[in-house]
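Participant: No letters, just coordinates:
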């Protein structure tokens, strides 16, 4: 599903409210991904309850982390192409520090 064009047009346009404004297509994509991740987490819980071999559980955890990273990348892309650019163009340089803090958190 290619949503790159939609990503550029959305995010936190209402500065005073600091809310995201994602398209219905983007919300649907993100919610679908998160629902899948939620199911994977329930699956890992079940694997642990059934004493599944540790390596198999760890591989599922790695898949969940990768899926979460993908959701984060989509949100970060939209944020940078929309909110960050808008705020810089309006003279707000503080958004760069905010973005750096967020990227550092994502990279831990």
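Facilitator: Received the coordinates, thanks. If you're wondering where the values come from, they're calculated on a predicted model, not measured in any experiment.

Participant: contacts, neighbours, all on C-alpha from now
Facilitator: Noted.

Participant: For the residue nearest the centre of the chain, give me its contacts.
Facilitator: Central residue of the chain (CA atoms, centre = their mean): residue 72, 2.3 Å from the mean position. When contacts are counted by CA atoms under 8 Å, 6 or more residues apart in numbering, residue 72 touches residue 106.

Participant: Can you tell me the element it falls in?
Facilitator: Using DSSP states H and E, residue 72 sits in helix 54-78.

Participant: State the distance from the closest residue in space to residue 84 that isn't next to it in sequence to residue 10.
Facilitator: Leaving aside its sequence neighbours, residue 84 sits nearest to residue 95 (CA to CA, 6 or more residues apart in numbering; 6.3 Å). Noted for residue 95: a distance of 16 Å to residue 10, by CA to CA, to the nearest Å.

Participant: Next one for the comparison:
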């Protein structure tokens, strides 16, 4: 079971809203909207995706990483490294 399983429907709703934002961005480009207005919406969509990513990471740490750390050994080391790599990817984006 994944750490986010209990919140799966919430994630689906949030991602559907983000999908709508992206479709709106496409329409803005098709309609030749002002560049700054498009950039503002790109920023909003980016922040929404980052919010989903941070929440998923929190749940991963609380569930998957915590369970692995309780087991200890190589499994724990691998999960901590995996989480650290995910955090690094988020920080770079």
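Facilitator: Now that the structure is in, tell me what you want to look at. The model shown is predicted, which means the values in this text are computed figures rather than measured ones.

Participant: higher neighbour count, residue 95 and residue 10 of the first structure?
Facilitator: Neighbour comparison, residue 95 of the first structure and residue 10: the larger count goes to residue 10, with 20 against 17 (by other CA atoms under 10 Å).

Participant: Would you enumerate the residues in contact with that one?
Facilitator: Taking CA under 8 Å, 6+ apart, one finds 20-23, 78-79, 82-83 in contact with residue 10 of the first structure.

Participant: okay, the residues you listed in JSON lines with neighbour count, secondary structure and distance to residue 59 of the first structure next?
Facilitator: Formatted as JSON lines, those follow (neighbours: other CA atoms under 10 Å; DSSP: H, G, I helix; E, B strand; the rest coil; distance: CA to CA, whole Å):
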{"residue": "20", "neighbour count": "17", "secondary structure": "strand", "distance to residue 59 of the first structure": "33"}
{"residue": "21", "neighbour count": "14", "secondary structure": "strand", "distance to residue 59 of the first structure": "35"}
{"residue": "22", "neighbour count": "20", "secondary structure": "coil", "distance to residue 59 of the first structure": "32"}
{"residue": "23", "neighbour count": "15", "secondary structure": "coil", "distance to residue 59 of the first structure": "33"}
{"residue": "78", "neighbour count": "25", "secondary structure": "helix", "distance to residue 59 of the first structure": "29"}
{"residue": "79", "neighbour count": "22", "secondary structure": "helix", "distance to residue 59 of the first structure": "30"}
{"residue": "82", "neighbour count": "19", "secondary structure": "helix", "distance to residue 59 of the first structure": "35"}
{"residue": "83", "neighbour count": "24", "secondary structure": "helix", "distance to residue 59 of the first structure": "35"}
